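>>> With the sequence up front, the predicted model follows.
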Amino acid sequence: MSTRTIEEPAAAAADPDGPPPLSGRLPRPWLFPLLAYASTWILTLGVWAWLGDRNVAQVPSVERRKYHGWELHFVFKDASNYLDVARFGYPDALPLDADGSVKANNTAFFPLLPMLVKAVAVPLGGRYVLAALVVSVVLGAASAFAVWKLADHLRGRRIADRAVVLYCLFPGAFVFGFLYSESLAALLAAFCLLALVKRQWVTAGVLAGIGTAVRPNMVALCAACAVAAAIAVHRSRDWRALWAPLLSPIGGAAYLAWGSLRYDDPRFWFKTQAEGWNQHTDWGAATVRRVLWLDAGVRAEPAQNLMHTVFFVLAVIGVVWLLRERLPAPVTVFTLTVLFLSFTASAQGSKPRFVWTAFPLFIAAAARLRGRTFVIVTVLFAAGFVWLAAWSPLHYGRGAP
């Protein structure tokens, strides 16, 4: 593995001669990822118009009392929890069942996204749903730009253009249309990885530290920072690289420390996850059962299970391409860690939005897919995007894909 794995882009070698990339034909190349992102909202608004009030009966009555019209499409499942945290904060005490176990509650949701919604809601006069929509749109656009920027640095403009199209139209990207934290996580992760390959250690550490306050699986950034620092110290004795792993866990650790003091229990988050939301690490047992259709509970929901199977296969193909493409070690480690954390979680597995969060897969895919093959894959992705965006609200009790 050459020093370039950490320090230099491989763009010049990987970007063959030919007509200008699509982004090069625009007045400003950075408009291209924004246009790619706009296509997701065109599809989303089309789905919302088609859904109309078809999904209203599926929405819990408590949600129907709080939200109306387009809000019922946008405030989907976890989005309602994030909005409640933004409005009311976290509970004063962990709610308990009669047997002493912790009930499902909002401490499972990390604080950065609700903090941003609250900050935007203040100048909007407390209109939290509108603030959430503004935050979602801006973060989604910014994440598309960040992924494009990272891909451009690693493999050149032409591959970056294809990568951001795949990122924006992959079926898991349907969560752009909800108040979900994946786009904020991708935004911070892409810029963190870019800082790592540029050896901007403090910047990378700060971005990773902020990222770990978004979602628990952003601990993958800690792994990426650790690997990048280890390589830099081993090869060039660059001890400044240690700033990245030292700073990387600060955001998530601060939330867990705060909650430990508030609830007088250092395991408050883990108890909420395991007892309240029935989520835990099972080292891939649930994923294997889903992919191989091994139990009756899985087979009872064929559409949901087929989705898990298809996206597991896509993830495996993506990993093979990622390893063959030999992207910088921190980028590869981040991707594999995100997938590992998802596949070994009892309630997550190969859900489309978790595969999508491992976005460097799209850089590797963009390097492999060209011409008509790329167009066919893009169309299939867009069709899957529309199907998931329409299917999920009509099957509210099946979990968020």
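All right, it came through fine. Remember, predicted model here, so these are calculated numbers, not experimental data.
>>> going forward, measure contacts and count neighbours with C-alpha atoms only.
Will do.
>>> Could you pull out the buried residues of the longest helix along the chain?
Residue-count comparison of every helix in the chain, with assignments taken from DSSP state H, identifies helix 128-155 as the longest. Applying a neighbour-count criterion of 16 or more other Cα atoms under 10 Å, the buried positions in helix 128-155 are 128-129, 131-137, 139-155.
>>> Likewise for stretch 282-301?
By neighbour count on 16+ other Cα under 10 Å, the buried set for stretch 282-301 is 284, 286-291, 293, 298-299.
>>> that older thread, measure how far the longest helix of the chain is from the centre of its chain, please.
Relative to the mean C-alpha coordinate of its chain, helix 128-155 is positioned 11 Å out (Cα atoms, centre = their mean, to the nearest Å).
>>> With stretch 199-216 instead?
So, by Cα atoms, centre = their mean, the centroid of stretch 199-216 is 15 Å from its chain's centroid.
>>> And residue 242, how close does it get to residue 150?
Counting by Cα to Cα, to the nearest Å, the separation of residue 242 from residue 150 is 22 Å.
>>> rewinding a little: tell me the helix or strand right after the longest helix of the chain.
helix 157-169 (DSSP states H and E).
>>> Give me the helices and strands touching that following helix, please.
Other helices and strands packing on helix 157-169, by 3 or more Cα pairs under 8 Å, 6 or more residues apart in numbering; DSSP states H and E, are helix 31-51, helix 128-155, helix 360-368, helix 371-394.
>>> Between those, which one is closest to residue 98.
Residue 98 lies closest to helix 371-394 among these, at 32.3 Å (Cα to Cα).
>>> helices and strands around the closest one, which ones?
Helix 371-394 makes packing contacts with helix 31-51, helix 157-169 when contacts are defined by 3+ Cα pairs under 8 Å, 6+ apart.
>>> Quick one: residues in contact with that helix.
Outside helix 371-394, the residues that touch it by Cα atoms under 8 Å, 6 or more residues apart in numbering are 43-44, 47-48, 51, 54-55, 58, 73, 76, 165-166, 169-175, 366, 398, 400-401.
>>> Report the inter-axis angle for that helix versus helix 157-169.
In this structure, helix 371-394 runs at an angle of 20 degrees to helix 157-169, with axes from the mean of the first three to the mean of the last three Cα atoms, to 10 degrees as the basis.
>>> Buried residues, helix 371-394. List them.
Of all the residues in helix 371-394, those buried under the rule 16+ other Cα under 10 Å are 374, 377-378, 381-386, 388-394.
>>> Taking those together, which two end up most distant?
Across these, the two members that end up farthest from each other (Cα to Cα) are 374 and 394, 30.5 Å apart.
>>> Take this one as well and set it beside the first:
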Amino acid sequence: MSRVDGDAVAVAPGRRRVLDTVASLPAWAAVLLVWTGGRLLSTLWLALAYPLVGRALPENAIWGNGDGFGAFLTAWDGQYYEQISLHGYPTALPVDAAGNVAQNAWAFLPAFPFTIRMLTASTGVPFTIGAPIVALVAGLVAAFLLHRLVRDRAGHAAAMWAVFFFTCGPLSFLLQVGYAESMFLALSFGALLALERRRYGLLTLLGVVAAFTRPGALAIPLVLGVVALIRWVRARRSDGRVLDTFPLREQVRVVAAGLAMGAAGLAWPVIASHVTGMPNAYLETEMSWWVNFIGRVDFVPMTPWFLIASRWLGVGGVLIVLFLLVGYPVWLLRRSTLRLGQTTVLYSAAYALYVFAVSLPMASTPRLLMPLAPLFGSPELVARPWMRRTFVTAALAGQPVLVAVLWLLGPP
């Protein structure tokens, strides 16, 4: 981690010794060391926040007013995962006094809580222990896969910086609480690696499970489709040169994988409607979380960010959204970012498009952006000492702030 692109970086002797020690370890040991340090740091901040539960945590954060540390680690959305793990999904949607669909478990996908159910059923541990265990293990797997994904294109040093920001950053405490983020990240990074290695069976398996873990997995078959299109064009250049091979058998496997993952990504709203007997059950459930921010509105894709920006910031807010829409693609197309590889860049574009198209910016938005973690390995971000210092400071100082603001005071 003390060298990027083969150029020596001037660092203080103490930091150099630490960086050289990490760099001298095998890749798996270095990742494990950084991940362990991150988890100890997150545990410290969560433990310091825990005594404030009675005075600061809203009543709806932990159902039943449970005051154990395990309940604290499975607060907020973790309560819905516990409900699903123990009781499954409701067949009738709850409604408010006006007859509108209220917040309920159908907003949360089943892979994570059902995995915890298998663990608790086989070992007897309660959900409040099983959920953090599953999140911890999945987070470690995600860190290893993230390192491999970045290392294959940008090198070991960039990959270790990406792992550091991922496992020690402001939102890294979510890798050990009762949320599905860790599992979704491990599945997504694994699917991207499988795509790069053209292991379509494994890609399909991981992509389908990811589709039932968290929303946003449709970005994976979209990337597969774009990659396949590029290969198909390169294999059929009009000038007769063959820049890539794309045999028919592989084309069939790609189409089958894309169709399977696409179907899985679209299946949950259909399942929710079938079980509850209510059309748009899933959409109405998701929209129930928007009420406190913008009231009840009709869902129109590609408009939520403009809607809330104009509501809270007026014309200035709309201009900020437009700047992001232009600036983000421009940054993705920079030579430094492109060094992360075609798959990572395309996924970063596709997943960001999903977040922009269907989600409302709120406290949970930073959490939704965690799958973009490979971008932290961009040589442009980690090659400059001042940039690294800025990110390290933000990571270490930001986590206690977000633990207090997002986990103790309001839902992340």
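That came through fine. Owing to the predicted nature of the structure, the values given are computational and were not obtained by experimental measurement.
>>> Out of the buried residues of helix 371-394 of the first structure, which is nearest to residue 274 of the first structure?
Nearest to residue 274 of the first structure, judged by Cα to Cα, of the buried residues of helix 371-394 of the first structure is residue 392 at 24.2 Å.
>>> Give the aligned equivalent of the closest one in the second structure.
Matched by TM-score structural alignment, residue 392 of the first structure corresponds to residue 406 in the second structure.
>>> and residue 178 of the second structure, which of the three is it?
Per DSSP: H, G, I helix; E, B strand; the rest coil, the secondary structure class of residue 178 of the second structure is coil.
>>> pretty sure it contacts residue 70?
No. Assessed by Cα atoms under 8 Å, residue 178 of the second structure is found out of contact with residue 70, at 9.2 Å.
>>> now the helices and strands packed on helix 157-169 of the first structure as TSV including distance to residue 351 of the first structure?
Listed next are these as TSV, based on distance: least, Cα to Cα, whole Å:
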stretch	distance to residue 351 of the first structure
helix 31-51	19
helix 128-155	19
helix 360-368	15
helix 371-394	11
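>>> The first structure: matching residues for the helix or strand where residue 282 of the second structure lies?
Under the criterion of DSSP H and E, residue 282 of the second structure resides in helix 281-287. Under TM-score structural alignment, the alignment places helix 281-287 of the second structure onto residues 268-274 of the first structure.
>>> residue contacts, residue 143 of the second structure?
Residues counted as contacts of residue 143 of the second structure (Cα under 8 Å, 6+ apart) are 31, 35, 163, 166-167, 186.
>>> Now which residue in the first structure aligns to it?
Using TM-score structural alignment as the criterion, the counterpart of residue 143 of the second structure in the first structure is residue 144.
>>> how far away is its match from residue 250 of the first structure?
From residue 144 of the first structure across to residue 250 of the first structure, the span is 25 Å (Cα to Cα).
>>> ok, now residue 100 of the first structure?
From residue 100 of the first structure across to residue 250 of the first structure, the span is 31 Å (Cα to Cα).
>>> ok, the two, which is more surrounded?
Neighbours were counted for residue 100 of the first structure and for residue 250 using other Cα atoms under 10 Å; residue 250 has more, 20 against 9.
>>> and that one, what does it touch?
So, once contact is read as Cα under 8 Å, 6+ apart, residue 250 of the first structure ends up touching 209-210, 212.
>>> swap the cut-off to 7 Å and go again
For residue 250 of the first structure, the contact set (Cα atoms under 7 Å, 6 or more residues apart in numbering) comprises residue 209.
>>> same question, residue 284 of the second structure
Going by Cα under 7 Å, 6+ apart, residue 284 of the second structure touches residue 101.
>>> got it, and residue 309 of the first structure?
Shown in contact with residue 309 of the first structure (Cα under 7 Å, 6+ apart): 290-291.
>>> Kindly recompute the last result at 10 Å.
By Cα atoms under 10 Å, 6 or more residues apart in numbering, residue 309 of the first structure lies in contact with 287-293, 303, 315, 349-351.
>>> what's the answer for residue 285 of the first structure, then?
Residue 285 of the first structure is in contact with 343-346, 349, counting by Cα under 10 Å, 6+ apart.
>>> What sits closest to residue 171 of the first structure if chain neighbours are left out?
In space, not counting the residues next to it along the chain, residue 171 of the first structure is nearest to residue 385; the distance is 3.7 Å by Cα to Cα, 6 or more residues apart in numbering.
>>> gap between the one you found and residue 308 of the first structure?
Between residue 385 of the first structure and residue 308 of the first structure the distance, using Cα to Cα, works out to 14 Å.
>>> again, but for residue 350 of the first structure
Between residue 350 of the first structure and residue 308 of the first structure the distance is 5 Å, computed by Cα to Cα.
>>> counterpart of residue 45 of the first structure in the second structure?
When the second structure is aligned by TM-score structural alignment, the residue opposite residue 45 of the first structure is residue 43.
>>> What is the neighbour count of its match?
Look at residue 43 of the second structure: counted by other Cα under 10 Å, it has 15 neighbours.
>>> I'd guessed it sits against residue 132; true?
No. Under the criterion of Cα atoms under 10 Å, residue 43 of the second structure lies out of contact with residue 132, with a separation of 11.3 Å.
>>> Mind listing the shared neighbours of those two?
Between them, residue 43 of the second structure and residue 132 share the contacting residues 176-177, judged by Cα under 10 Å, 6+ apart.
>>> Residue 154 of the first structure versus residue 293 of the first structure, what's the distance?
38 Å.
>>> Tell me the one among the contacts of residue 309 of the first structure nearest to residue 26 of the first structure.
In terms of Cα to Cα, no member of the contacts of residue 309 of the first structure lies closer to residue 26 of the first structure than residue 315, at 32.3 Å.
>>> my read: that closest one touches residue 360, true?
No. With contacts counted by Cα under 10 Å, residue 315 of the first structure stays clear of residue 360, the gap being 11.2 Å.
>>> Now do the shared contacts for the two.
With Cα under 10 Å, 6+ apart applied, the overlap between the contact sets of residue 315 of the first structure and residue 360 consists of residue 336.
>>> quick one: which of those two has more around it?
Set side by side, residue 315 of the first structure and residue 360 show unequal neighbour counts under other Cα under 10 Å, the larger going to residue 360 at 27 against 21.
>>> ok, and the closest non-adjacent residue to the more buried one?
Spatial nearest neighbour of residue 360 of the first structure, chain neighbours left out: residue 335 (6.4 Å); criterion: Cα to Cα, 6+ apart.
>>> got a list of what the closest residue to residue 148 of the second structure other than its chain neighbours touches?
Beyond its immediate neighbours in the sequence, the residue positioned closest to residue 148 of the second structure (Cα to Cα, 6+ apart) is residue 159, lying 7.3 Å away. Taking Cα under 10 Å, 6+ apart as the definition of contact, the neighbours of residue 159 of the second structure are 1, 27, 31, 143-144, 146-153, 340, 374-379, 382.
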